Structures are given as C-alpha cells and as structure tokens.
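> Prediction below, plus the sequence it came from.
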Amino acid sequence: SRTLSGTKELKPRWKRALSMIERAMGEALGQMYVARHFPAEAKDRALDIVNRVKEALQRKLAELPWLQESTRESALEKMQAFGLKIGYPEEWIDYSSLEVVRGRHLDNIFRARAFELRRTIDFMGKPTDRSRWLMLPQTVNAYHYPENNEIVFPAAILQPPFFNLDADDAVNYAGMGAVTGHEMTHAFDDKGRKYDKNGNLRDWWTEEDAAEYERRSAIVVSQAEEFTVYGTKLNGKLTCGENTADLGGLKLALDALEDVYSARGEALEGEAAVLKGGFTPLQRFFLSWAQVWRDNAMKEHALKMVTLDPHGPHELRVNGPLSNMPAFHSAFAVTEGQGMWRAHEQRVDIW
C-alpha cells in the first residue's frame, strides 16, 4: 500500500477490525446501520427521484433521433423491465449458525469463510435468486447488474453529498438523480447494451445503431484522453463506459429536475428563478454535481487508478460532462476562451 497507494501508516486497529467484521458478517452490520441511519422518509424521497429520472429516460429513448425503431422498442422494453432495490435486502442473512468465539480470531475467520462457502454452494443448481444483493447496505455506492437487469442503491448512498433530506431538489437531483441516471444508462452502454431485458446475452441492436453508438462513444474516448493525471494521459477506452454514464446520468437528472420545477410553476434560471446563496437552482444543480466528486487522493493512488480504474479521476467526472452540456454553458455564461468552454461541434450527446 505504501508503494502503490502512498499510504503513510496503517489504519487504526478499530478500522481494521471493523473491516474484518464486515467481510465476515456484513449484513449483520448492515442491519445496525439501517436501524440507525436510514429513515423511511429517505427511501420515499429517493424513490420519487428514481421514478422521475426513469420517466426522463423513457422520453429520451422514445425521442432519440439516431435509434431505429427495432432498437428503440427493445430499449424501452428493457427499461420498463428494470428491477429496483433501494436501501437493504427484504430478507437478511441468518448468521445464527456461525459460531464466533472471543479470543479465537483466526478460527473465527476460518469459520466465517466456511459459512460463506456453504451459502454459495447452497445456491448452486437452483434458480437465480433475484432478491440477493451484491453490495452491503453500508456501502457508499450503487450498481447496475446486467444479468438481473436491475439497479441497486444501498442505504449508505442516501447521505450527503449524494442525498440530503434537508436539501432542495436542485441539490438532490445532481446527486441521487445523476447517480440514478448513471446506473440506468449503464444498461445501454458498451457492456450493458449486450444484455436484453431478461439479462440474457443477446445482440438486440441493429448494425447501423451499433455503429452510430460507437461513433459517438469515440468522441467520449477522445475527450477523456485530453485529461492527464500527474503527466499521465488517461485511457479513454478504459473509462468510456463510466464517462458515458456520467454524461447521460447528469443530463437525465437535469431533465427530471426541469419536470419538477415546471410542474410547480417555478424557474430554474432567469429573473424568475429564486436565488439561494446568490445562485439560481440551475447553477446550484451543477455546483452540487461538482461537490459530489470532491476528493483528496495520494499521488501514488491516483496514478494507480489511471491504470486500473474504469472510473476516471474526479476532475474528469465533473468537467467532462459539464463541458458537453449547453445548459451549463448557459447557466454560467461560459464563453469561448474560458477553461470550461467546448465548441458546439465538439460536444457529444448520446443519451
């Protein structure tokens, strides 16, 4: 870790112990986390955001000019079949048969691994259990699982900076809304689009649509390769799927936010917009997106991630999508010659 990630010292012992407990009995910790930190109103509000972003995606797929009807129809069917999990599993793992003996640390590790191995073997030869979670509730992340055609939001992502019950829609749609759109567009990216609505590997794209998708994706690749990390150029192909999902997710979140404000008869920008902290709702939407990706990484870790991580560095995750969005240029009056300016003909639009 010192060489590859720049780690200066070991994590405190309590953190290392907690990590071991999480590996051994993660859902037991998850139950405690949910009971303490996941109010029902958070799930309700998050579900509303998810549904509105899904509606925005449905409209987008129905209107995309570059999709042929057969591909469009299959895409809409896949979207309608999305499974959705928010918060935590409906049924928790029963750890009652796992013996834990104080003072026998190594034995406890072996027993925990044997317990998990038995659970894995029990699933073999049986129908797919679509209720299973691949991520713990206390994990700050979300994922799209193509084999089940589902998107999953663990409880821990429903906290700042991604989600805040006390914040307004402009802030939450840039966080939770964009994450939702990100995961949904993964169903149609360079990997997800190879699966159909039932999670089967099947090519349901026309050759023409697949070629057009690749053409647009190539622009995303070239844009990513404009970024460097400590002098190392990014691998645009490695990060293409995530960069495409960031751009598509943020656009879908903004579409959904516009629907919310329109339904209330409120303005996102202009003289009629209500300012907070001197910023319009549209400006705060983009500022919230930037705040989501603030980080502080050691140089060694950052360089390692350039080689291994399909997610781009956070500077790219913020500035990449924004530079392609006309609404961002309008919100902050970005003009040619400024750092965030991207010429109209160089901007890319996929979803």
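Everything's here; your move.

> Please count neighbours and contacts with C-alpha atoms only from this point.
Fine.

> Please identify the helix or strand for the residue located most distally from the centre of the chain.
With distances taken as Cα atoms, centre = their mean, the residue sitting farthest from the centre of the chain turns out to be residue 103, at 40.1 Å. Under DSSP states H and E, no helix or strand contains residue 103.

> do residue 153 as well
Residue-wise, residue 153 maps onto strand 150-154 under DSSP H and E.

> right, and the helix or strand after that strand?
Next helix or strand after strand 150-154 toward the C-terminus (DSSP H and E): helix 169-172.

> Assumed residue 84 was part of a helix.
No. Checked against DSSP: H, G, I helix; E, B strand; the rest coil, residue 84 lies outside a helix; its state is strand.

> from memory it sits against residue 151, does it?
Yes. Residue 84 sits in contact with residue 151 when judged by Cα atoms under 8 Å, with a separation of 5.3 Å.

> Can you tell me how far the residue farthest from the centre of the chain is from residue 109?
Noted for residue 103: a distance of 12 Å to residue 109, by Cα to Cα, to the nearest Å.

> before we go on, here's another structure to hold up against the first:
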Amino acid sequence: WMSSATKLKAIENLHAMTVKVGYPDQWESYAAFSLSDSYWETAFNAMAMQVHMTMASAGQPIDPDQWSMSPQTVNAAYNPTMNDITFPAAILQPPFFDPGADLASNYGAIGYVIGHEITHAFDLQGAQFDLHGNYADWWTPADEAAFLDHNNQVVQLYGEFEVLPGMFIDGQLTVTENVADLGGMQAAYDALQIALHHEGDPGPIDGLTQNQRFFIAAAQVWREKQLDSAIRTQILTDEHSPGIARAVLPALNMDAFYDAFPEVQPGDPEYIAPEDRIVIW
C-alpha cells in the first residue's frame, strides 16, 4: 500500500537510526545528590536534581549520546526527535533475552520488543519526523490516507477486545503502541525465518517447533497478575494495551500463527478470518 517514494524515505530513516544497547559511554554524575534518612527527602532531592539537570541543559548543544533512561531500567524506547532506540542492560535478561535459549525463544521475546521499538519510527507519531529527527512531512497524501485507514482498523480491532466484563480497550488511546506491537511481532518473525535459514532449524524442542516456540515466547513476556482495579486504571490512562491483548492480538493477525497452530480453526473464539487480519508492515 506504500508508494516507492515514501518507502524510500522510510528506508532512509531506518538506516539512519541509532541503536543504544546496555549502558551509555559516559555516566551521569550524581555527586551533588544528597541522600537522607527520610524517604520523602530523598525522593524530593532526586526529583529536584533531575529538574536542575534538565534546566542546566537548556540552551546547550544536544548530546546525541545522552540516554533517556538508566541501564537498570527494564524497558526499551524509541525517540523520534533523535531517531534512536534504546535497550538498557536490565531488559537483556529473561524472560526477554537468554543467551542460552534457542533462536525462537529470543526472537519471540526480545526480538518482538526490538521490532516494536523500530516500528515506532513509523507510527502516527514517529512518521512525522525525518531521519535527522526533524519534524517533516515525507509521506505522499495517498500513502498518508492509506496509513490512517490502517490505523482506524487497528483502533476498531482493539476497541472490541473485552478485558473485563463490559470493559473494552480504548483503541484510540492505544493505537500507536498497538501498531508497534503488530509490526514488531511480524518483523521479529520474519527475522527468525532468516536466522533459521542461515543457522539451520534445530527441530522440535520439548515437542514444539521453532515457529510455535516463537509465538509462545512472544506471549510469555506479557505474563502478569493484575487486580481488576489496576486493569481499569490502565485501560483509562495507559497508552499500552493490557498484556493479554499484547500477547494475543498481534499473533492472531498473522497467517504464520495459524500455520504454526493449525488446530485453531474457524468457529474458535480466537480465530480471525484471513480477510479480516490487519497487516500494516
């Protein structure tokens, strides 16, 4: 659905993307931080120091090597104004990454996250910035219209997902994250196929094929226990969908999922007909 002209710009943005992994080369100095026996004072001093550091950077040249999160943070992020993605050391451990795990497990877990963050460069927000992180319109009108149509389909898909009795996901609030999930899982799956082609398929492990293990790993990273009240708060305030939706909906919109699990057939509650599956990237 994307024209060659817009696709070329997208590829340029992708090739220019900076990847930050593990920890920054230069650590932030906390020498001025005052630690107190009072929890409140310590928290206040930490916030005050953060504000001071932010204010001190005003008017200064932008440091492209600066990190937006600490290495101890279990998270990952894409910054459209810098066109960079960050993967702190803390996320490079199970269940997201295990150097001793098979290809499918890692591609389904950390690969899904990596694909998610890359896809943010081409969601409704990231698509408004060029390869240098400048606000720019690099889409043709026809491509932009087609992209908005795809996003509206995603809004409807997630808006019909019932998390609690009578409570549904806010498809509009979560659309950029959901688009990143859909694109991220597809990208990770495609990357796994390339890796298996080059390194060879080890065959079933614990009775499961590599493709089956991929989808299981992609779902397992979102395992969580939440109170109903916490789920309600998340649905009302968080731009991320609850974990159950992030585990299920991207997979159900991929043909490869049904190939991996042929027992999922029309009539099953989870089944999505081929013509109704949403594929953006």
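Nice, thanks for sending it over. As the structure is a prediction and not an experimental result, all values here were calculated from the model.

> what's the TM between chain one and chain two?
Comparing the chains after superposition, counting by TM-score structural alignment, normalised by the length of the second structure, produces a TM-score of 0.94; 279 aligned residues with a Cα RMSD of 1.6 Å.

> Residue 78 of the second structure matches what in the first structure?
In the first structure, residue 78 of the second structure lines up with residue 144, judged by TM-score structural alignment.

> Helix, strand, or coil at its match?
Reducing the assignment at residue 144 of the first structure to three states with three-state DSSP gives strand.

> quick one: contacts for it?
Taking Cα atoms under 8 Å, 6 or more residues apart in numbering as the contact definition, residue 144 of the first structure lies against 150, 151, 152, 183, 184, 186, 187.

> Ok, residue 17 of the second structure next?
83, 84, 85, 131.

> so which of these hold up in the first structure?
Here those are checked against the first structure with both residues aligned by TM-score structural alignment, their matches' Cα atoms under 8 Å, and the contacts held in both are 83, 84, 85, 131.

> Could you dump these into JSON lines and include distance to residue 54 of the second structure?
Formatted as JSON lines, these follow (distance: Cα to Cα, whole Å):
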{"residue": "83", "distance to residue 54 of the second structure": "20"}
{"residue": "84", "distance to residue 54 of the second structure": "20"}
{"residue": "85", "distance to residue 54 of the second structure": "21"}
{"residue": "131", "distance to residue 54 of the second structure": "25"}
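
> Generate a PyMOL selection restricted to the buried entries among the residues you listed.
Buried members of these, defined by 16 or more other Cα atoms under 10 Å, are picked up in PyMOL with:
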select buried, resi 83+84+85+131
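
> Now check residue 335 of the first structure against the second structure: what is it aligned to?
In the second structure, the residue paired with residue 335 of the first structure is residue 265, using TM-score structural alignment.

> just checking, what residue in the second structure corresponds to residue 279 of the first structure?
Under the alignment (TM-score structural alignment), residue 279 of the first structure pairs with residue 208 of the second structure.

> okay, now its match: neighbour count?
Neighbour count for residue 208 of the second structure, taken as other Cα atoms under 10 Å: 13.

> what separates it from residue 216 of the second structure, distance-wise?
Taking Cα to Cα, one finds residue 208 of the second structure at 10 Å from residue 216 of the second structure.

> who touches both of these two?
Listed contacts common to residue 208 of the second structure and residue 216 are nil; contacts here mean Cα under 8 Å, 6+ apart.

> where do the helices sit along the second structure?
The residue ranges that make up the helices of the second structure, judged by DSSP state H, are 4-16, 39-56, 103-119, 141-159, 175-199, 210-220, 228-237, 243-252, 255-260.

> which one of the contacts of residue 144 of the first structure is nearest residue 207 of the first structure?
Distances from residue 207 of the first structure to the contacts of residue 144 of the first structure, taken as Cα to Cα, are shortest for residue 187 (18.2 Å).

> So what's the residue count around that closest one?
Residues contacting residue 187 of the first structure under the criterion other Cα under 10 Å number 27.

> what's the most distant pair in the contacts of residue 17 of the second structure?
Pairwise distances among the contacts of residue 17 of the second structure were taken by Cα to Cα; the largest, 12.8 Å, belongs to 85 and 131.

> OK, contacts around the spatially most central residue of the second structure?
Centre of the second structure computed as the mean C-alpha position; nearest residue by Cα atoms, centre = their mean is residue 116, 2.9 Å away. Contacts for residue 116 of the second structure were tallied using Cα under 8 Å, 6+ apart; they are 180, 181, 182, 183, 184, 185.

> Kindly report the same for residue 29 of the first structure.
Taking Cα under 8 Å, 6+ apart as the definition, contacts of residue 29 of the first structure comprise 22, 138.

> Quick check: the aligned residue for it in the second structure?
Structural alignment (TM-score structural alignment) places residue 29 of the first structure against a gap in the second structure.

> how many other residues sit next to residue 195 of the second structure?
The burial count assigned to residue 195 of the second structure is 15, neighbours taken as other Cα under 10 Å.

> which one in the first structure is aligned with it?
The equivalent of residue 195 of the second structure in the first structure is residue 260 (alignment by TM-score structural alignment).

> returning to what we had before: what residue in the first structure is paired with the residue nearest to the centre of the second structure?
In the first structure, the residue paired with residue 116 of the second structure according to TM-score structural alignment is residue 182.

> mind checking how far that match is from residue 35 of the first structure?
28 Å.

> picking up where we left off before, what's the burial count for the match of residue 335 of the first structure?
Here the neighbour count serves as a burial measure; for residue 265 of the second structure (other Cα under 10 Å) it reads 13.
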